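Colleague: below is the structure, and that's it, no one-letter string:
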């Protein structure tokens, strides 16, 4: 049996492995990447993406084709910053309840990845930048709507309504649908019946969309003391509202059809509306007797519905243009 001996190296203690000089730099780089990912997570990119899914087609309809490139770019950037700012400030305000909920306890603030002060500065800075961009390159109405939507979401909804009333989702739907009005106003300088009809589609859509999520995380909201409808009302009441607002979503989409949209949109709105309503009815019917029914199926279906319907809005407008 042979024994391999290590040749002594000057300046190195025998038996001790020397740590590569690059290790501290690698760790620092990983830390920076973790912080960068945390800042991105604060903006809730999936929500911002949904906001832009409704804003872009609305601008195309408002312009009767592709809008002015500068206006288009400013609304995308300014709107994205506004949505990210509102989400970051929401995380700052809700940091006390986020750490109590399984769904949110890994967010940057509960996980102590970023300090609350840094998040507050980040959110306020993005808010100012988004409003300044809109003011400099669009018009007063689009700018006012942008500022109002940030204020409404963070102060009226997050700080006040969310913790005090089961109607929080309904009233919170105003800021969720505001990007439609912002996009229209940025292009035209005003608001038309078509803008309000598309606003109504997104507004009513939010109830079945978010109620499905609230059913899934009912225990989380109860633990945090947030009076979401599934926490404080019976499933019969929740199911009724899901079906009711799905019907209103479909109705609003049909109201938009004769206001300037064509056959592509009309057929898409009817077909997707029927599928969406069928899924809402299915959840309402099955949840009466089956506690294992999966509400997230409706949640994901609602995202597909909104995306496809607003894609049809854009296609129809481009065909007509």
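Modeller: That came in fine, so what should we check first? In this text the structure is predicted, and so the values were computed from the model without any measurement. Numbering: from 1, shown residues only.
Colleague: only C-alpha atoms for contact and neighbour calcs from this point on.
Modeller: Fine.
Colleague: which one is residue 47 nearest to, not counting chain neighbours?
Modeller: residue 83 (7.8 Å; CA to CA, 6 or more residues apart in numbering).
Colleague: remind me which helix or strand the one you found belongs to.
Modeller: Residue 83 is part of helix 69-93, with elements assigned from DSSP states H and E.
Colleague: show residues contacting the following helix or strand past that helix.
Modeller: Sequence-wise, the next helix or strand downstream of helix 69-93 (DSSP H and E) is helix 95-98. Under the contact criterion CA atoms under 8 Å, 6 or more residues apart in numbering, helix 95-98 has outside partners 91, 104, 105, 107, 109, 110, 224.
Colleague: count of neighbours near the last one?
Modeller: Just to be clear, that refers to residue 224. 15 (other CA atoms under 10 Å).
Colleague: which of the contacts of helix 95-98 has the largest number of neighbours?
Modeller: residue 91 (28 neighbours).
Colleague: correct me, but that residue touches residue 110?
Modeller: No. Residue 91 is not in contact with residue 110 according to CA atoms under 8 Å; the separation is 9.4 Å.
Colleague: which stretches in the stretch 201-321 of the chain count as strands?
Modeller: Counting by DSSP state E, counting those that start in this stretch, the stretch 201-321 of the chain forms no strands at all.
Colleague: for it, which segments count as helices?
Modeller: Using DSSP state H, counting those that start in this stretch, the helices of the stretch 201-321 of the chain run over residues 218-224, 229-232, 235-256, 263-286, 296-320.
Colleague: next, format the ones you listed as TSV and append distance to residue 60.
Modeller: As requested, these are exported to TSV (distance: least, CA to CA, whole Å):
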stretch	distance to residue 60
helix 218-224	39
helix 229-232	36
helix 235-256	15
helix 263-286	14
helix 296-320	6
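Colleague: measure residue 305 to residue 245 for me?
Modeller: 14 Å (CA to CA, to the nearest Å).
Colleague: pasting the second one now:
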């Protein structure tokens, strides 16, 4: 990693906030909260708030470390060139120190206030994203997003463990759902920004293996996602509300992946199927985890058996 060549200007709070990748953090917070709310048992509301805050701060710390390490890569990509370090609004070392501070504070607070198992999982998720994915996988293999998908899959597992204090089949399934969802979600994006990745030498799947291979793998992962998303219902961990929602949403996801898989994009065609799949994939995860919480509330209220 080499530092950005621009002379940094004084950064303000907006630049530090941008380092945390707030749009990504929204999904992290939501899935972590859903894992916490869906878990069986009781947790004090103050402790629950602390757990979600720690998940958010830890995710922000990992994102800041990612931006510090990839400053030069970000500068070369149109999609990321306006970030604080490439724009010269912040010293790379300030971003690094900010990321370390957030990461350390989130893990220690989680351990002291919530529990050390949840804190250990949070620490692992930060290490997974900042080191395993960012430093090791991303610049070396087209399977980077497949293996690296585990980084974004931790929040519901951590939220669940914050309540129960143990890792069981249900939170592992929630982890696996996000893990399986990540490749088709990210590759749909990579298909219409692949020139950016090629320009900076990042071996994303469309760049290294080509569009045809990437499109085939998108539909394969989308097919596998259907039974996996419904698995919590199949094992009796949820009721019919979640089960019907999971099957409906996953079949819609699969339907949108079909035109992506079986077409050859032409220059200037706008990549509409790929953009539709990417946009729906975000809605998919929000709706799926919302259904999980609604199902749990319905069970506790006696609306369903």
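Modeller: Done, it's in. Note that this is a predicted model, so its numbers are computed, not measured.
Colleague: quick TM-score on the pair, please.
Modeller: A TM-score of 0.91 describes the superposed chains when it is computed by TM-score structural alignment, normalised by the length of structure 2; 288 aligned residues with a CA RMSD of 1.5 Å.
Colleague: the helices of the stretch 201-321 of structure 1: which one's closest to residue 127 of structure 1?
Modeller: Between residue 127 of structure 1 and the helices of the stretch 201-321 of structure 1, the tightest spacing by CA to CA is seen for helix 296-320, at 26.2 Å.
Colleague: in structure 2, what stretch matches stretch 158-166 of structure 1?
Modeller: Across structure 2, the stretch matching stretch 158-166 of structure 1 (TM-score structural alignment) is residues 134-142.
Colleague: actually, stretch 93-100 of structure 1.
Modeller: Residue span in structure 2 matched to stretch 93-100 of structure 1, by TM-score structural alignment: 69-76.
Colleague: one more: stretch 250-257 of structure 1?
Modeller: So stretch 250-257 of structure 1 sits over residues 226-233 in structure 2, by TM-score structural alignment.
Colleague: for stretch 221-231 of structure 2, give me the average deviation versus structure 1.
Modeller: Superposing on structure 1 places stretch 221-231 of structure 2 at an average distance of 1.4 Å from its equivalents, by mean CA distance after the TM-score superposition for structure 1.
Colleague: buried ones in that stretch?
Modeller: 221, 222, 223, 225, 226, 227, 228, 229, 230, 231 (16 or more other CA atoms under 10 Å).
Colleague: the stretch 51-200 of structure 1: helices as residue ranges?
Modeller: So, for the stretch 51-200 of structure 1 - with DSSP H, counting those that start in this stretch - the helices run 69-93, 95-98, 116-137, 140-151, 168-188, 193-216.
Colleague: what's the closest of these to residue 31 of structure 1?
Modeller: Per CA to CA, nearest to residue 31 of structure 1 of these: helix 116-137, 15.9 Å.
Colleague: compared with structure 2, how much does that closest one deviate?
Modeller: Helix 116-137 of structure 1 sits 0.8 Å off on average (mean CA distance after the TM-score superposition for structure 1).
Colleague: now that helix: how far from the chain's centre is it?
Modeller: Here helix 116-137 of structure 1 is found 18 Å from its chain centre; the criterion is CA atoms, centre = their mean, to the nearest Å.
Colleague: next one: stretch 184-202 of structure 2
Modeller: For stretch 184-202 of structure 2, the distance to the chain centre is 16 Å (CA atoms, centre = their mean).
Colleague: also stretch 39-51 of structure 2?
Modeller: On CA atoms, centre = their mean, the centre of stretch 39-51 of structure 2 falls 22 Å from that of its chain.
Colleague: distance between the ends of that stretch?
Modeller: Stretch 39-51 of structure 2 end-to-end distance (CA to CA) = 13 Å.
Colleague: counterpart of the residue nearest to residue 47 of structure 1 in structure 2?
Modeller: Per TM-score structural alignment, residue 83 of structure 1 is aligned with residue 59.
Colleague: residues in contact with its match?
Modeller: 20, 25, 28, 103, 126.
Colleague: ok, which pair from the residues you listed is furthest apart?
Modeller: 28 and 103 (14.8 Å).
Colleague: so for the two, which sits in the more crowded spot?
Modeller: The residue with more neighbours, out of residue 28 of structure 2 and residue 103, is residue 103; 27 against 22, by other CA under 10 Å.
Colleague: shouldn't the more buried one be in contact with residue 63?
Modeller: No. Counting by CA under 8 Å, residue 103 of structure 2 stays clear of residue 63, with 9.8 Å between them.
Colleague: how close does the residue opposite residue 176 of structure 1 in structure 2 once aligned get to residue 184 of structure 2?
Modeller: With TM-score structural alignment as the criterion, the equivalent of residue 176 of structure 1 in structure 2 is residue 152. Distance, residue 152 of structure 2 to residue 184 of structure 2, using CA to CA: 14 Å.
Colleague: now swap in residue 212 of structure 2 and tell me
Modeller: 14 Å.
Colleague: who has more neighbours, the two?
Modeller: residue 184 (28 against 16).
Colleague: and that one, what pairs with it in structure 1?
Modeller: Per TM-score structural alignment, residue 184 of structure 2 is aligned with residue 208.
Colleague: let me see the contact set for its match.
Modeller: Taking CA under 8 Å, 6+ apart as the definition, contacts of residue 208 of structure 1 comprise 241, 242, 243, 245, 246, 280, 298, 299, 302.
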